[in-house]
Every structure is written in C-alpha cells, then in structure tokens.
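Trainee: Sequence plus predicted model, see below.
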Amino acid sequence: MESTIVEGAWEGHLGRGLAPRELQFVLAVVQGMTTKEIARAFGIAPGTVVKRLACAMFKLGVNRQGAMVAEAMRRQIITPLCLLLVAVMAMHSATDAGMARRDRRPSERRSAEMRLVRRAEVNELIG
C-alpha cells in the first residue's frame, strides 16, 4: 500500500521522488500558503522552507513554484481529493444504491391564462 499525506483538499503520494517534508511543503504551496505562513504552521524558520522547496523544485527540474505544482501534478505526486470523490460517486452509482440514483420528479408546469379585454367590453362587464 502506498503512503499518502493529505493536506486540505490535496493528497500527496510518498515514494514518487519527493521527501516527506518536501511533499508537505509542496502541498502547502498548492493551498496558496506563502513561505512565511508555511514556516509559522510547521514551527520552523522561513529559510528552512525555502531550502526544502528549492530541493523539491530541483528534483522536479523547474525554477518557479507554479511550475513545481504543475510538474508535481503531471507526475501524479499530488492529486486533488475531488478526483477521489468522483471515483467514490462512480462506484456508488455502479452498485445501484438508492440515494445516489434518486431521480428528481419533473416540475409541474404552471400556466396562467391571461385574457385581453377591450375597454368597451370592460364597461359592459361593469355596468
């Protein structure tokens, strides 16, 4: 069984080229955290985060954090958890469970009848 790290809405896969700490920091970058925010969250110096991210970028062969995230996704080192949710829903519907397959009733059409009346007819109706 492959080890994974789940961080927010992302899942990181160990054993695919990045060290565990590098993977944790890449997952934090994916969630939009800055270097200082990552350092504060892990209780370490910002320089340590910079070094670990630099090592991760070197291993992935890129020079920018955005490219690091894209390359990690391309190599399937990180994956969004929404794909896991889609897979679960697909399996759920394949087993034909009732709640996921409950069909909605079509809404009943409500039609309103509007009748145009000339002024002469209005006077006849009133008087």
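Mentor: Thanks, I have the structure now.
Trainee: Only C-alpha atoms from now on, for both contacts and neighbour counts.
Mentor: OK.
Trainee: For stretch 46-54, buried residues please.
Mentor: In terms of neighbour count (16 or more other Cα atoms under 10 Å), stretch 46-54 has its buried residues at P46, V49, V50, R52, L53, A54.
Trainee: One more to weigh against that first structure:
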Amino acid sequence: MNAPTTITAHGLTGFLGRGAAPRELECLLAIAGGASGKEAARALGVTEDTVKKRILSLTTKLGVTRRAALVAKAFSLGLIKVAGVIAPNPEPQHQEDSDQFQGVFIA
C-alpha cells in the first residue's frame, strides 16, 4: 500500500516529499488556513507547543523567520496550494498573461 503524497486540509493541499515532514505539513496547512497555534493544536490533537516546534522547524528549513513569510514561501515553492485549483506557472516571458488568473495572495 502506497503512502499518500498529499494532505488536504483547511481548503489547501500540501505535498509530501518536498522537504516538509508530514506533521510539519499538517501544521503548515492549519496555519496557512488561518488557524492560530492553539486552534491548529486542537484540530490536530497535539499540544500548542508541538505546533510551535513544527512551524519553527519548517521556518528554519525554508530560511524564513515569520509565519506569513513561511506561508508565502510554501506557496511559491509549490509545497502547498489552494485545494482543487490548478494554478499556471508562466515562464518569465509570459508573465503578463498571468494577470487573467486571479488567486489567493497571502502576505
């Protein structure tokens, strides 16, 4: 039986095998979905300290220091995406074409 390659939660999909451990990815999806550390912990059945540690580990791996930067970097690296949305990845010379695609911007 193959292990799942994605985790979907909070309206987002996270991709395993791209640098985040499964629990880190679960915490990231909760935070990116708007949950506080306490809310994420409750939803995942872990302590708030566990969520903080997993998010700290992931911020270190991705080279950022803030949660907002972590979420933005995760989107830009393709670690997470809005569930059910196939977002184009235009090549540099076609950037102006991407204006027709409206998505979610998280800063």
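Mentor: Sure thing, it's come through. None of the values given here were measured: they were computed from a predicted structure.
Trainee: Which stretches in the first structure count as strands?
Mentor: Secondary structure of the first structure (DSSP state E): strands at 4-7, 10-13, 78-80.
Trainee: which other residues reach the first one?
Mentor: Counting by Cα atoms under 8 Å, 6 or more residues apart in numbering, strand 4-7 of the first structure makes contact with E11, G12, H13, L14, Q24, L27, A28, all of which sit outside it.
Trainee: ditto for the shortest one
Mentor: By Cα under 8 Å, 6+ apart, the surrounding residues in contact with strand 78-80 of the first structure are A9, W10, E11, G12, H13, L27, A72, M73.
Trainee: Give the aligned equivalent of the last one in the second structure.
Mentor: Right, the one you point to is M73 of the first structure. In the second structure, M73 of the first structure lines up with F75, judged by TM-score structural alignment.
Trainee: For V26 of the first structure, see how far away R52 of the first structure is.
Mentor: Spatial separation of R52 of the first structure from V26 of the first structure under the definition Cα to Cα, to the nearest Å is 9 Å.
Trainee: ok, and the closest non-adjacent residue to the residue nearest the centre of the second structure?
Mentor: Centroid-nearest residue in the second structure: I80, 4.0 Å away (criterion: Cα atoms, centre = their mean). Taking Cα to Cα, 6 or more residues apart in numbering as the measure, I80 of the second structure lies nearest to G14, with 4.3 Å between them; neighbours along the chain are not counted.
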